[in-house]
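In: Sharing a model prediction with you, sequence too.
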Amino acid sequence: MEGSPDVEHARMVAQHLNTEHHEISFTPEEGFQAIRDVIYTLETYDITTIRASVGMYLVAKYVKENTDTAILFSGEGADELCQGYIYFHKAPTPEEADKESRLRLEELYLYDNLRADRSVAAHGLEVRVPFLDKFFTSYYLSLSPEERQPREGIEKYLLRKSFSDRGILPDAVLWRPKEAFSDGVSSKKRPWFEHLQDMIKSKISDSMLSEAGEQFKGVVPATKEAYYYRQVFEELYPGRHSLIPRYWMPKWCDATDPSARVLLHYK
């Protein structure tokens, strides 16, 4: 989308490495129109999974229709393995951070890996996730909890440090603060999730939201955006609410939205 910081930083990398990149843009309206297809494809009503899947789904669609590429690479797993989420700064101890990291890895199939696999496979393509290579993950998890936690106010510190002084990435990219895929596709002034919430608020009334606990079993939506996703999900997959055990949400803070931009003030 216009003003995307991900595009800005991707241009830096392309210039630094002298490589040819392609930019694929979509409007908030085009993204919203894809929501139903995304929910159908992923079989989920998780908030952040749906937000992030829209961009990936549309990119894969473009690649299928406009190139002969069959295999894509994606960065899933790095935040879970290397403690890249903003909320890891709030972990009370290295051991608690380690426990949370391992739990996130175990549940990847419900959230980010589900997104990557389904969003790409829906268009007849394959996705590979190098950060989840079994030898790399085994080695990384063998390191002490203290080595793997955020340091110097920087999440995913050890992974970033391993690339420093190698000239592979510009420092502005290498040490860039965490930006979720679902946020980085849009401008900081007008995040993707705000576009979604504005387009959804007229579709779900206050009274509908207040009765969500009576309307839905299992994980109950607490916002109009979450209600809308659950509503569409139930139309497509009635009674299958147990496909996810909970919404993906950060730990060690009272945030009610999974956006990394919302979490920045917890750092």
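Out: Nice, thanks for sending it over. No experiment lies behind these values; they were computed from the predicted model shown. Numbering: from 1, shown residues only.
In: From here on, just use CA atoms for contacts and neighbour counts.
Out: Will do.
In: so how far is the longest helix along the chain off the chain centroid?
Out: Determined from DSSP state H, the single longest helix within the chain is helix 47-66. On the basis of C-alpha atoms, centre = their mean, to the nearest Å, helix 47-66 is displaced by 12 Å from the centre of the chain it belongs to.
In: who does that helix touch, helix- and strand-wise?
Out: Helices and strands touching helix 47-66, by 3 or more C-alpha pairs under 8 Å, 6 or more residues apart in numbering; DSSP states H and E, are helix 35-42, helix 112-121, helix 181-184, helix 224-236.
In: Put this next to the first one:
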Amino acid sequence: MNQIKKDEGRIEKWVLRRAFDDEEYPYLPKHILYRQKEQFSDGVGYSWIDGLKAHTARHVTDKMMSNASFIFPHNTPTTKEAYYYRMIFERFFPQNSARLTVPGGASVACSTAKAVEWDTAWKYNLDPSGRAALGVHLSAYDAETPLSNKPSKVIDGIPRMMAFPGVAIQS
């Protein structure tokens, strides 16, 4: 029986992927089953995320941000993007009971504040889209490097998490 060993640097969701890895009756081709999980911005495109950030910057002023804690005392938005989303939310759900259902705190790739506590490296990259999370998605900032040119490491036919220079994957 296989045991999970954190120090082996297995790809995310390894147990789930392994459960669907049937040699006789495969559910998915291996290159699909074991491909790297992508962040939100990778699915919609980085230019879309950049455009969204530019749009929110035009609609949320510095003065609005300086008064954010008075306007939104519960889970105060800390970025213009978050402030903009909060304005939309409050317009459709103005009740306090709705407001209290939304978790607050730092977020990376739409994770919770608890997830950020799990890996201290995440607290330095609080991008809700997850772009460039832990160095995995640095190609978002480098137009010359297509994702297909990224090196991958395969052990026993199973892709492992990639490590980039200067990035430590913590277990």
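Out: Perfect, I can see it now. Bear in mind the structure is a predicted one, so any value in this text is a computation, not a measurement.
In: I'd like the TM-score for the two structures, please.
Out: After superposition, the two chains reach a TM-score of 0.57 (TM-score structural alignment, normalised by the length of structure 2), with 119 aligned residues with a C-alpha RMSD of 2.7 Å.
In: Would you mind giving the helices and strands packed on helix 47-66 of structure 1 as JSON lines with distance to residue 128 of structure 1 and mean neighbour count added?
Out: Listed next are the helices and strands packed on helix 47-66 of structure 1 as JSON lines, based on distance: least, C-alpha to C-alpha, whole Å; neighbours: other C-alpha atoms under 10 Å:
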{"stretch": "helix 35-42", "distance to residue 128 of structure 1": "17", "mean neighbour count": "20"}
{"stretch": "helix 112-121", "distance to residue 128 of structure 1": "9", "mean neighbour count": "23"}
{"stretch": "helix 181-184", "distance to residue 128 of structure 1": "17", "mean neighbour count": "21"}
{"stretch": "helix 224-236", "distance to residue 128 of structure 1": "27", "mean neighbour count": "19"}
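In: mind giving me a markdown table with the ones you listed and columns for distance to residue 252 of structure 1?
Out: Listed next are these as a markdown table, based on distance: least, C-alpha to C-alpha, whole Å:
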| stretch | distance to residue 252 of structure 1 |
| --- | --- |
| helix 35-42 | 28 |
| helix 112-121 | 20 |
| helix 181-184 | 21 |
| helix 224-236 | 21 |
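In: Looking at those, spot the one closest to residue 150 of structure 1.
Out: Closest approach to residue 150 of structure 1 among these is made by helix 181-184 (19.9 Å; C-alpha to C-alpha).
In: Which elements pack onto the closest one?
Out: When contacts are defined as 3+ C-alpha pairs under 8 Å, 6+ apart, helix 181-184 of structure 1 packs onto helix 47-66, helix 192-200.
In: Give me whichever of these is most buried.
Out: Most buried of these, by mean neighbour count (mean count of other C-alpha atoms under 10 Å): helix 47-66, with a mean of 20.
In: now the angle from it to helix 35-42?
Out: Per axes from the mean of the first three to the mean of the last three C-alpha atoms, to 10 degrees, the angle that helix 47-66 of structure 1 makes with helix 35-42 is 90 degrees.
In: okay, helix 47-66 of structure 1 sits on what stretch of structure 2?
Out: Mapped onto structure 2 using TM-score structural alignment, helix 47-66 of structure 1 spans no residues at all.
In: Enumerate the strands of structure 2 by residue range, in sequence order.
Out: Per DSSP state E, structure 2 carries strands over the ranges 153-155, 158-160.
In: and of the helices and strands packed on helix 181-184 of structure 1, who's closest to residue 137 of structure 1?
Out: Using C-alpha to C-alpha, the nearest of these to residue 137 of structure 1 is helix 47-66, at 22.6 Å.
In: Tell me which other helices or strands whichever helix or strand comes after the closest one touches.
Out: Counting by DSSP states H and E, the next helix or strand C-terminal to helix 47-66 of structure 1 is strand 71-73. Packing partners of strand 71-73 of structure 1 (3+ C-alpha pairs under 8 Å, 6+ apart): strand 126-128.
In: what about 10 Å?
Out: Packing partners of strand 71-73 of structure 1 (3 or more C-alpha pairs under 10 Å, 6 or more residues apart in numbering; DSSP states H and E): helix 47-66, helix 112-121, strand 126-128.
In: so which of the ones you listed gets nearest residue 253 of structure 1?
Out: Nearest to residue 253 of structure 1 among these is helix 47-66 (16.9 Å), distances taken as C-alpha to C-alpha.
In: got the angle between the closest one and helix 192-200?
Out: Put simply, helix 47-66 of structure 1 runs at 100 degrees to helix 192-200, going by the same axes, to 10 degrees.
In: With respect to residue 214 of structure 1, which of the helices and strands packed on helix 47-66 of structure 1 lies nearest?
Out: With C-alpha to C-alpha as the criterion, residue 214 of structure 1 lies closest to helix 224-236 of these, at 12.3 Å.
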